[in-house]
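How does the following fold in three dimensions:
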Amino acid sequence: MTFTPELERDLRPLSESEAEVYIASTCFKTGPPGPVGLEIERIVHDATDSSRAVPVAEVRAAAAPAGEVLPHGAAITFEPGGQLEVSSACRPDLPSLIEAMRADVKTIDEHFYAAGLTFGPLALDGFRPPVRTLYESRYAAMEQHFDRSGPSGRTMMCSTASLQVCLDAGFTGAGPQSAVQRWARLHHLAPVLTAMFANSPFRQGAPSGWRSARQGVWLGTDPSRTAPVPVTEDPPAAWARYAMDALVLCIPSSDGSWSAPNGLTMRGWLRGEGPRPATMQDVEYHLTTLFPFIRPRGFLELRVIDTQAGGDWETAAAVTAALVEDEKAADLAAAACAPVTALPRPMATA
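Below you'll find the model as predicted:
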């Protein structure tokens, strides 16, 4: 192997302060608002037997004729329980995103229909038990980690589907359409958007008591990585603290065993508490295992909306974008939602 300066940077032991600065400086890439992206997760069923679990291999085979990238730029990936995810290319505005995504979703629908498969209309598979059929080391370690605190983790991995709206972080500073404003705005909207588009009322074949049982499952899964990031006047620093204090989900290893010690945080690992020194590569991987309400990835990824039946994703995407991009709409929504967003978050029982 030929070592480059970049590779040496990725593999050398990293200090706690270096990691914190890196996380804060790279996850918020400020710029003019406008670009938008979308990720649609969908739960797959056999068209003739909705009770049959459809393994990832069968889902992958149904999607194969479409290629890895769809005609209008969307990418296809697969979740541990056989869910399909269609992730758009970044588009300059909402109308062009919807037009492109509508065409790519239609392509996928046609291939799955031809394979005898269909997509469930709800965001939580409330009738089939969670079964992991993606056998990668990452997912085995995830399953082991989540099992320590109850069954919600397996359900989250294998039986849930969300609609993720991705928006530009915004301008520098603290004024209109700044990253500070948009970060706060999205967090205040999150519970309202969850309620507006709740689409998962069932759990284990019966009404769950939640309009979004999917969100209930997520709230019951390792809060160090699924709870909302605190809203402060310094979002990059708040995110860096959150990421550093989150539990380590897995430690990539060449021997195939990716299990992380119970209770190990990224901060603890960087302080020497892990099985080996942590590197930049480890920090970057750790960031992909964090799933808060809004996740900064250079852009802001809103993760609280249930997947929608049919083409209803278009409405959810349009409402979300409008309530962040349009100043007047955002201010009116913030004022209307203040009594709700100020309430304490309920404890999860799912």
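
When you work out contacts or count neighbours from here on, use the C-alpha atoms and nothing else.
Noted.

which residue ranges form the helices in the stretch 201-350 of the chain?
With DSSP state H, counting those that start in this stretch as the criterion, the stretch 201-350 of the chain has helices at 213-219, 223-226, 235-245, 266-268, 280-287, 313-325, 327-341.

Compare those and give me the one nearest residue 56.
helix 213-219 (20.5 Å; C-alpha to C-alpha).

Pick the most buried one from the helices of the stretch 201-350 of the chain.
Most buried of the helices of the stretch 201-350 of the chain, by mean neighbour count (mean count of other C-alpha atoms under 10 Å): helix 213-219, with a mean of 26.

Report the distance from it to the chain centre.
Relative to the chain's own centre, helix 213-219 is displaced by 13 Å; criterion: C-alpha atoms, centre = their mean, to the nearest Å.

ok, residue 152 touching residue 218?
Yes: with contact defined as C-alpha atoms under 8 Å, residue 152 reaches residue 218; the gap is 7.2 Å.

hang on, the earlier thing: out of the helices of the stretch 201-350 of the chain, which is closest to residue 166?
helix 313-325 (8.8 Å).

Report the separation between the two terminal residues of stretch 259-279.
Counting by C-alpha to C-alpha, to the nearest Å, you get 17 Å between the two ends of stretch 259-279.

wait, stretch 172-181
Chord length of stretch 172-181, first to last residue, is 10 Å (C-alpha to C-alpha).

And that stretch, what's buried?
By neighbour count on 16 or more other C-alpha atoms under 10 Å, the buried set for stretch 172-181 is 172, 177-181.

Give me the residues contacting that stretch.
Outside stretch 172-181, the residues within contact range by C-alpha atoms under 8 Å, 6 or more residues apart in numbering are 28, 30-31, 33, 169-171, 233-235, 325, 327.

Now restrict the residues you listed to buried residues only.
When the contacts of stretch 172-181 are checked for burial by 16+ other C-alpha under 10 Å, the buried set is 28, 30-31, 33, 169-171, 235, 325.

another one to check against the first:
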Amino acid sequence: MARDTVDSTPVKTVADLAATLEAGNKPEEAFRIGTEHEKFGYCVNDLTPIPYEGEKGVKAVLEGMEKILKWERIEDAGNIIGLADDAGGGAISIEPGGQFELSGAPLDNLHQTCREANQHLAHVREVAEPLGVGFLGIGMTPTWARADMPRMPKSRYDIMTNYMPKVGSLGLDMMYRTSTIQVNLDFSSEADMARKMRVGLALQPIATAIFANSPFTEGKPNGFKSFRAQIWTDTDADRTGDMPFAFEEGFGFERYVEWALDVPMYFVKRGATYYDVTDTTFRQFMNGALHGRIPDAEPSLGDWNNHLSTLFPDVRLKKYIEMRGADGGPWRRICALPALWVGLMYDQGILDQAWDLVKDWTTEERAALRAGVPKDALQTPFRSGTVLDIAKEAVALSLEGLKRRNRLSDGDLDERVHLAPVEEGLAAGMSPADILLNRYNGSWEGDLSRIFKEYAY
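Next up is the predicted model:
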């Protein structure tokens, strides 16, 4: 999220809050694809993370991008922290450890998504290379310790940094040392939202396995294929997880709101000031708990939208649905992750088949998948087979969904072309982490510095 909102429209009831989500309903012909991806900046000469300040810093890269793109500058306490394309809908932001994020514009098809990503990466290289800065696509920093990571000057991150150690042992690693690719998708009704949330939540561990790409910590294998996914299991139980309540009868906008109301808030923003309210849930806020503690203590639509952005379930609901289970990765994966979910979600018949695939999975089975996939990825046991078997079924459905969409590129290829790296991996029975580990134990001879050259954007 590029900037925190300040909409002062008052919100007073659960129905008010549910209506903000319901406002996302769109006709199918208006469905769009929003792709987000993060990457780690590093100094080419010594492979250390880039700081915020300085000639080789995040600030210098942002200011270089500002000159090229002419996007609106976003500041926090006088520091540039992002750029916004208000006309097109895209944005650039920075995560706590300097991860450089493109939040893509809402686009009609995956060919446009891939062009957007490639154009962005070309602009980043144009700015970064003269500075001696490179960017790496991977799910977790492979060589840097938590203490090595810079801290970005964003007020919300100061509050989160103080709070995270109180609610989990790995929250700071999530903030400072992980990176993701995610896609944001639309829904047409409450029923369509519920179906997509359920399919997304059930299959999120499968996507995590397909895209697992964080097998190293501080220079050596960590025993996991997606340590990024493992980090999420011990970050903050109040606001993370697979949301079993989404599978209960009657799940809809109000049920999501009821869950969100009882999650502690991080902050309330008034003007340019961020107030730490980590001891208060949004429900308590609505019941007057912040009177006398902050100015304008009645909750607003801006407060609610900011709160929604601080919830981190595997699938997140706003006016759209965010698929959040994938590790960061090389550029082909930036196109493949949205391709997987668009194929599954944007054809009603395929979405129904995807639901048929997962609807008899029990709460315990879904939890076991989520617990097992970080370590074993595609090799995770499931019923009489493995996650690889489920992944092949899901990808076959997605390919059919993309074929039915029939969105053609300039070269008359449909969107299935963007799933090619996933198909290749599944044919070999390997996640990106498996490939990395093979190289580490083989041609790299344990030298992880090779990753910065071979996996740089």
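
coming back round to it: mind putting the helices of the stretch 201-350 of the first structure into JSON lines with distance to residue 296 of the first structure?
Compiled in JSON lines, these are given as follows (distance: least, C-alpha to C-alpha, whole Å):
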{"stretch": "helix 213-219", "distance to residue 296 of the first structure": "18"}
{"stretch": "helix 223-226", "distance to residue 296 of the first structure": "13"}
{"stretch": "helix 235-245", "distance to residue 296 of the first structure": "8"}
{"stretch": "helix 266-268", "distance to residue 296 of the first structure": "17"}
{"stretch": "helix 280-287", "distance to residue 296 of the first structure": "10"}
{"stretch": "helix 313-325", "distance to residue 296 of the first structure": "15"}
{"stretch": "helix 327-341", "distance to residue 296 of the first structure": "20"}
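
Out of those, which is closest to residue 117 of the first structure?
Of these, the one closest to residue 117 of the first structure (C-alpha to C-alpha) turns out to be helix 313-325, at 19.9 Å.

which residues in the second structure does that closest one align to?
Aligned by TM-score structural alignment, helix 313-325 of the first structure falls on residues 334-346 of the second structure.

which residues are contacting that stretch?
The contact list for stretch 334-346 of the second structure (C-alpha under 8 Å, 6+ apart) reads 33, 35, 37, 110, 113-114, 117, 181-183, 185, 196, 211, 326, 328, 350-351, 354, 394-395, 397-402, 415-416, 418-422.

superposed on the first structure, where does the lengthiest strand in the second structure end up, distance-wise?
With secondary structure taken from DSSP state E, the second structure has its longest strand at strand 33-43. Taking mean C-alpha distance after the TM-score superposition for the first structure, the mean distance separating strand 33-43 of the second structure from the aligned residues in the first structure is 0.9 Å.

Which residue numbers in the first structure does that strand align to?
So strand 33-43 of the second structure sits over residues 36-46 in the first structure, by TM-score structural alignment.

again, but for stretch 396-412 of the second structure
Counting by TM-score structural alignment, stretch 396-412 of the second structure pairs with no residue of the first structure.

Secondary structure element holding the alignment partner in the first structure of residue 172 of the second structure?
Under the alignment (TM-score structural alignment), residue 172 of the second structure pairs with residue 154 in the first structure. Using DSSP states H and E, residue 154 of the first structure sits in helix 152-159.

Superposed on the second structure, what's the mean shift for that helix?
Relative to the second structure, helix 152-159 of the first structure is 1.2 Å off (mean C-alpha distance after the TM-score superposition for the first structure).

Just the buried positions in that helix, please.
152-159.

Closest one to residue 267 of the first structure out of those residues, please.
Minimum distance to residue 267 of the first structure across these is 22.8 Å, recorded for residue 153 (C-alpha to C-alpha).

what's the nearest residue to that closest one if we skip its chain neighbours?
residue 146 (4.9 Å; C-alpha to C-alpha, 6 or more residues apart in numbering).

Shouldn't that neighbour be within a helix?
Yes: looking at residue 146 of the first structure with DSSP: H, G, I helix; E, B strand; the rest coil, it is inside a helix.

In contact with it, which residues?
Residue 146 of the first structure makes contacts with 152-154, 221-222, as judged by C-alpha under 8 Å, 6+ apart.

re the thing from before, could you flag which of the contacts of stretch 334-346 of the second structure are buried?
Burial by neighbour count, judged by 16+ other C-alpha under 10 Å, picks out 33, 35, 37, 110, 113-114, 117, 181-183, 185, 196, 211, 326, 328, 350-351, 354, 394-395, 397-399, 401-402, 415-416, 418-422 from those.

Residue 161 of the second structure reaches residue 172, doesn't it?
Yes: using C-alpha under 8 Å, residue 161 of the second structure makes contact with residue 172 at a distance of 6.6 Å.

Restricted to helices, list the contacts of stretch 334-346 of the second structure.
Cross-referencing the contacts of stretch 334-346 of the second structure against helices under DSSP state H gives 110, 113-114, 117, 196, 350-351, 354, 394-395, 397-402, 420-422.

What sits closest to the counterpart of residue 230 of the second structure in the first structure if chain neighbours are left out?
Aligned against the first structure by TM-score structural alignment, residue 230 of the second structure finds its counterpart in residue 216. Counting by C-alpha to C-alpha, 6+ apart, the nearest residue to residue 216 of the first structure once its immediate chain neighbours are dropped is residue 350, at 5.3 Å.

ditto for residue 171 of the first structure
residue 178 (4.2 Å).

The alignment partner in the first structure of residue 304 of the second structure: what's it in contact with?
Using TM-score structural alignment, the partner of residue 304 of the second structure in the first structure is residue 283. The contact partners of residue 283 of the first structure, by C-alpha under 8 Å, 6+ apart, come to 19, 266.
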